[in-house]
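S.K.: build the 3D model from these lines:
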Amino acid sequence: MKLIGSYTSPFVRKVRVVLAEKKIEAEFEIESPWTPESRVPEHNPLGKIPVLLLDDGTPLFDSRVIVEYLDNVTPNNKLMPAPNRERMEVKRWEALADGLLEAAVATFLEGKRPKQKQDGATIARQREKIQRTLDYMAKELGENPWCMGTHFSLADIAVGVALGYLDFRFADIEWRPAYPGLARIHEKLMQRPAFSDTLPHD
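M.R.: Sure thing, here's the model as predicted:
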């Protein structure tokens, strides 16, 4: 298998973390979807990363699709429960984390535009989404040691990646003092090699 992506994409990082937690070997090919010579559209018509190329050449895209596939490749270290209410809860956490990331990425990209061309209303709206989602996550987590209660799952991976992206791109969002439960989870995650070895960087 081959994973196509970048070191900066949080969605790629989520897949890399899952690969590491599942102990699945995959070649990592660095490719940016933003350059004119990008080959990403050859594998994903949407021009987005990550893309996972299977051994038979079949491309999988969208991180949610990829991580679900990977969790079923091997039975070890299951990150998602069987289809039931608990599985829905894991997917709900993942949707929250991915939604936070989408808002954060949109904010970051808008902020890269020349100052006079930036849409302040768009940035404010996306930052409100980030804040609301952090509030909601913290409330849902409560005093639980993990998102799903007592056991580690894909929900924690998705949330940890989202929090890591805020650290990477938004140093001004000081989420730890306001959300000690989320800070506690992130600290535990960073003790896992799957997280410490995949820190985003330019």
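S.K.: contacts, neighbours, all on C-alpha from now
M.R.: OK.
S.K.: ok, which stretches of this protein are helices?
M.R.: Here the chain has its helices, by DSSP state H, at 10-22, 40-43, 63-73, 85-112, 120-141, 154-169, 175-178, 180-189, 193-196.
S.K.: and the residue lying closest to L189 once chain neighbours are set aside, how many residues sit next to it?
M.R.: Residue nearest to L189 in three dimensions, not counting chain neighbours: F195, with 6.3 Å by Cα to Cα, 6 or more residues apart in numbering. By other Cα atoms under 10 Å, 24 other residues sit near F195.
S.K.: I'd assumed H186 was in contact with F195.
M.R.: No - when contacts are counted by Cα atoms under 8 Å, F195 is not listed as touching H186 (9.5 Å).
S.K.: returning to what we had before: against F168, how distant is the residue nearest to L189?
M.R.: 13 Å (Cα to Cα, to the nearest Å).
S.K.: N76 now?
M.R.: Taking Cα to Cα as the measure, N76 falls 31 Å from F168.
S.K.: higher neighbour count, these two?
M.R.: Ranked by neighbour count (other Cα under 10 Å), N76 and F168 place F168 first, with 15 against 11.
S.K.: list the buried residues for stretch 138-154?
M.R.: 138, 141, 145-148, 152-154 (16 or more other Cα atoms under 10 Å).
S.K.: before we move on, what about stretch 113-133?
M.R.: Neighbour counts over stretch 113-133 (16+ other Cα under 10 Å) mark 123, 126-127, 129-130, 133 as buried.
S.K.: which residue sits closest to G142, ignoring its sequence neighbours?
M.R.: Closest to G142 by Cα to Cα, 6+ apart is G181, at 6.9 Å.
S.K.: tally of neighbours for that neighbour?
M.R.: Applying other Cα under 10 Å, I find that G181 has 21 neighbouring residues.
S.K.: let's compare: structure for the following, please.
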Amino acid sequence: MKLIGNYTSPFVRKISVMLLEKGITFEFINESPWHDSSRVKDYTPLGKVPALIVDEHETWYNSSIIAAFLELQHQAPAFLPVDPRDQLEVRLLETLADGICDSGLLIVRELQKDPAQQSESEMLRQRDKIRRGLDALEAAAAEGKWLNGPDITLAETLFKRDSFARTEPPAN
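M.R.: A predicted model of the protein is given here:
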């Protein structure tokens, strides 16, 4: 199994955490979608990371889809609860965390523009989304049901807790 991505992508991080916690062996291929020489588009038509190559006939892309695929492997720990309604609640928090990261990436991309071309109003709009999103995540964490609880959930993989801070795959 190969994970295509770059070290700074929060979406690649989500999948890395899942693979590491599940003890799934994988090879990491560091590819940035932002460079002209990038081969990311060879793995996914969208040219975005992450992409997960299972074998020569099977490639998955988009972190939420890859996460769903990994959950279908039924390897512990489960990142989603069994109850479908509870799964939706965790997926909603995952979407919130993804949206916060998307807004952060938009700010970074805006700051990479020539200063005369940057849109302060767009950056402020994205910062406001981040603030509201973090407030909502903080409220969910205070509840302790799907964030900050005894078990890691898919909603926590972008902002993993220290106890899940492994940086290398577990020894087999």
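S.K.: give me the TM-score for this pair.
M.R.: Overlay of the two chains. TM-score (TM-score structural alignment, normalised by the length of the second structure): 0.89; 168 aligned residues with a Cα RMSD of 1.9 Å.
S.K.: that older thread, quick check: the residue nearest to L189 of the first structure vs N44 of the first structure, distance?
M.R.: Distance of F195 of the first structure to N44 of the first structure, computed by Cα to Cα: 26 Å.
S.K.: before we move on, what about L101 of the first structure?
M.R.: 20 Å.
S.K.: so for those two, which residue has more residues nearby?
M.R.: Comparing L101 of the first structure with N44 by neighbour count (other Cα under 10 Å), the higher total belongs to L101, at 24 against 17.
S.K.: which residues touch the closest residue in space to that one that isn't next to it in sequence?
M.R.: Leaving out its chain neighbours, the residue that sits closest to L101 of the first structure by Cα to Cα, 6+ apart is A162, at 5.8 Å. Shown in contact with A162 of the first structure (Cα atoms under 8 Å, 6 or more residues apart in numbering): 10, 97-98, 100-101.
S.K.: for Q118 of the first structure, which non-adjacent residue is spatially closest?
M.R.: E110 (6.1 Å).
S.K.: just give me the neighbour total for that neighbour.
M.R.: E110 of the first structure has 17 nearby residues by other Cα under 10 Å.
S.K.: what about stretch 108-126 of the first structure, distance to the chain center?
M.R.: Relative to its chain's centre, stretch 108-126 of the first structure lies at 22 Å (Cα atoms, centre = their mean, to the nearest Å).
S.K.: what's the span of that stretch, first residue to last?
M.R.: End-to-end distance of stretch 108-126 of the first structure (Cα to Cα): 10 Å.
S.K.: and the contacts of it?
M.R.: Stretch 108-126 of the first structure has contacts (Cα under 8 Å, 6+ apart) with 103-104, 106-107, 169.
S.K.: give me the buried subset of those.
M.R.: The neighbour count (16+ other Cα under 10 Å) marks 103-104, 107, 169 as buried among the contacts of stretch 108-126 of the first structure.
S.K.: of those, just say which sits nearest to S6 of the first structure.
M.R.: R169 (14.9 Å; Cα to Cα).
S.K.: check the spacing between the residue of the second structure most remote from its centre and E110 of the second structure real quick.
M.R.: Ranked by distance from the centre of the second structure (Cα atoms, centre = their mean), the top residue is A116, with 31.8 Å. Look at A116 of the second structure and E110 of the second structure: by Cα to Cα, they are 11 Å apart.
S.K.: also I152 of the second structure?
M.R.: 33 Å.
S.K.: I100 of the second structure too?
M.R.: Taken as Cα to Cα, the span from I100 of the second structure to E110 of the second structure is 15 Å.
S.K.: and what of L158 of the second structure?
M.R.: For L158 of the second structure relative to E110 of the second structure (Cα to Cα), the value is 22 Å.
S.K.: D55 of the second structure now?
M.R.: Distance, D55 of the second structure to E110 of the second structure, using Cα to Cα: 36 Å.
S.K.: same thing with A140 of the second structure?
M.R.: 30 Å.
S.K.: for A155 of the second structure, same thing?
M.R.: Distance of A155 of the second structure to E110 of the second structure, given as Cα to Cα: 27 Å.
S.K.: can you check S64 of the second structure too?
M.R.: Distance from S64 of the second structure to E110 of the second structure, by Cα to Cα: 25 Å.
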